[in-house]
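> only the shape, not the letters, is given here:
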């Protein structure tokens, strides 16, 4: 059987099994959130002034960005686990979170005097961010890699990278509840680096585990 014919056959089978496999991804996300929450509360927990911080726009905006990233990464990650081109239609949604954070950064730069830019960007928890977002996200990434392994992705490297973004976004959402650095400059810098690390690891791992 030629490769093109094999891909077409797998695509037809994937469409037949789409409802059940789709449910597996939804179940995987729920499991990933639970695993991430266990790690988060076992290691960090909420920031002491969570109730007061929740009344400030910058604190709330962190969750808007991370949840938007998680939601926009879920659909291409799920689509990339199947051997068809449905993922192409889902990929543009990944632009939502970057647009949000870039807009917030530009607003921050406009409102703050230049001498405060570096201070807000560096913050006080940069190393904590770089350690705990990957730590919280590695369990969810393992769940998503397992789903990819049982799928039929024709682009495992890309699929693993998007799965890493999804895992990182879930982890960042939880970490944001503890992080006392609420500046968009901080979020754009350190959250991005931490999530990118998970994306890189996911790409490498999926290339080894989900290739067929």
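Looks like it arrived, so ask away. This one's a predicted model, so the numbers in the text were calculated from it and none came from an experiment.
> all contacts plus neighbour counts: C-alpha atoms, from now on.
Noted.
> distance check, residue 142 against residue 207.
Going from residue 142 to residue 207 by Cα to Cα, to the nearest Å gives 14 Å.
> typed the wrong thing, it's residue 33
Taking Cα to Cα as the measure, residue 33 falls 24 Å from residue 207.
> cool, and residue 60?
Where residue 207 is concerned, residue 60 sits at a distance of 36 Å (Cα to Cα).
> give me the more crowded residue out of the two.
residue 207 (19 against 15; other Cα atoms under 10 Å).
> which residues sit against the helix or strand harbouring the more buried one?
In this structure, residue 207 sits in helix 192-209 according to DSSP states H and E. Identification of contacts with helix 192-209 by Cα atoms under 8 Å, 6 or more residues apart in numbering yields 129-131, 133-134, 137-138, 141, 145, 148-149, 156-165, 167-169, 172.
> which positions in it come out as buried?
Residues of helix 192-209 classed as buried by neighbour count (16 or more other Cα atoms under 10 Å): 192, 194-207, 209.
> and stretch 183-202, how far from the chain's centre?
9 Å (Cα atoms, centre = their mean, to the nearest Å).
> let me fix that, I meant to ask about stretch 21-38.
13 Å.
> hold the first one in mind and look at this next one:
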């Protein structure tokens, strides 16, 4: 029997004590609660949150982070099955980066070149690289725990995408604290922080999700 056929049979015949999709939904809810608890307990909103809500650049950060959280969570759902893959979800995962890249290009066209470096560097890079991974710890644990109820064919990839989903949730909360609203800043520092979580998810997933 070919490996692909074996995986298909296992996926059809497996009868886990919990169906994966309800477990994943519970993990998403748990992820949001975990990130929210840490955010409100130790971080909180930026001081000028009321004024920031009137800024399109501030609100756009949430468009990007929520899009990432949703599309990556869908990809986690696909990878939780032995026959699952990210081919169908690959285009969805490209939506958030495409939105951010488009906004960055508009920003470059709208501001003088002399301000590009200042907008890119910002003044919260250190907090971004620290707080997004910190806020992602709980969500990553929830996604990895949910994947244990599935049977991912590629444990490392599943763990990495779990890290991507966790980062999307974490970045959504962090964006409410960060007062660097330039798409250039977001495009530079948010992905670096996200990759730290993705790498952790990959390493942990390879060991934890093997079956």
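Everything's here; your move. Treat the numbers as computed from the prediction; the structure is a model and nothing was measured.
> superposed, what's their TM-score?
The TM-score (TM-score structural alignment, normalised by the length of structure 2) is 0.94; 211 aligned residues with a Cα RMSD of 1.8 Å.
> the helix holding residue 207 of structure 1 vs structure 2, mean deviation?
Once fitted to structure 2, helix 192-209 of structure 1 is off its aligned match by 0.5 Å on average (mean Cα distance after the TM-score superposition for structure 1).
> what's the spacing between that helix and its chain's center?
Centroid separation between helix 192-209 of structure 1 and its chain, computed with Cα atoms, centre = their mean, is 11 Å.
> what of stretch 59-75 of structure 2?
Put simply, stretch 59-75 of structure 2 sits 7 Å off its chain's centre (Cα atoms, centre = their mean).
> quick one: contacts of it?
By Cα under 8 Å, 6+ apart, the list of residues contacting stretch 59-75 of structure 2 from outside reads 28, 53, 85-86, 89-90, 92-93, 95-97, 99-100, 161-162, 164-169, 171-172, 175, 181, 183, 186.
> may I see the buried residues of that stretch?
For stretch 59-75 of structure 2, burial by neighbour count (16+ other Cα under 10 Å) applies to 60-62, 64-75.
> next step: the residues you listed restricted to helices.
In this view, the buried residues of stretch 59-75 of structure 2 that belong to helices under DSSP state H are 60-62, 64-75.
> next one: residue 125 of structure 2 from residue 144 of structure 2, what distance?
28 Å.
> the two: who's more crowded?
Comparing residue 125 of structure 2 with residue 144 by other Cα under 10 Å, the one with more neighbours is residue 144, at 27 against 20.
> and the more buried one, which helix or strand is it part of?
helix 125-147.
> which parts of structure 2 are helices?
3-13, 20-42, 49-52, 56-79, 87-93, 95-110, 116-121, 125-147, 155-175, 183-208.
> what's next to the shortest one, contact-wise?
The reference is to helix 49-52 of structure 2. If you take Cα under 8 Å, 6+ apart as the criterion, helix 49-52 of structure 2 is touched by 58, 176.
> let's see that with 7 Å instead.
Residues outside helix 49-52 of structure 2 that contact it (Cα atoms under 7 Å, 6 or more residues apart in numbering): residue 58.
> what range does it cover in structure 1?
Using TM-score structural alignment, helix 49-52 of structure 2 lines up with residues 50-53 of structure 1.
> check the offset of that stretch from the chain's centre.
24 Å.
> ok, average deviation of that stretch from structure 2?
Averaged out, stretch 50-53 of structure 1 is 0.7 Å away (mean Cα distance after the TM-score superposition for structure 1).
> counting neighbours, which bits of that stretch end up buried?
Going by neighbour count (16+ other Cα under 10 Å), the buried part of stretch 50-53 of structure 1 is residue 53.
> same question, stretch 97-105 of structure 1
97, 100-101, 104-105.
> in structure 2, which residues correspond to that stretch?
Residues 96-104 of structure 2 are where stretch 97-105 of structure 1 lands, counting by TM-score structural alignment.
> mean deviation (superposed) between the matching stretch and structure 1, please.
Mean for stretch 96-104 of structure 2 is 0.3 Å (mean Cα distance after the TM-score superposition for structure 1).
> picking that back up, filter the contacts of stretch 59-75 of structure 2 to the buried ones?
With neighbours counted by 16+ other Cα under 10 Å, the contacts of stretch 59-75 of structure 2 contain buried members at 28, 85-86, 89, 92-93, 96-97, 100, 161-162, 164-169, 171-172, 175, 181, 183, 186.
> distance of residue 177 of structure 1 relative to residue 78 of structure 1?
27 Å.
> with neighbour numbers in mind, choose between these two.
residue 78 (25 against 22).
> now that one. Nearest residue, chain neighbours left out?
residue 25 (6.6 Å; Cα to Cα, 6 or more residues apart in numbering).
> what distance do you get for that neighbour to residue 126 of structure 1?
From residue 25 of structure 1 to residue 126 of structure 1 the distance is 32 Å (Cα to Cα).
> with residue 178 of structure 1 instead?
In terms of Cα to Cα, residue 178 of structure 1 sits 13 Å off from residue 126 of structure 1.
> and residue 142 of structure 1, by the same measure?
Residue 142 of structure 1 is 25 Å from residue 126 of structure 1, where distance means Cα to Cα.
> what's the answer for residue 147 of structure 1, then?
Counting by Cα to Cα, the gap from residue 147 of structure 1 to residue 126 of structure 1 is 32 Å.
> also residue 93 of structure 1?
Between residue 93 of structure 1 and residue 126 of structure 1 the computed distance is 28 Å (Cα to Cα).
> repeat for residue 98 of structure 1
20 Å.
> cool, residue 151 of structure 1 as well?
Residue 151 of structure 1 is 36 Å from residue 126 of structure 1, by Cα to Cα.
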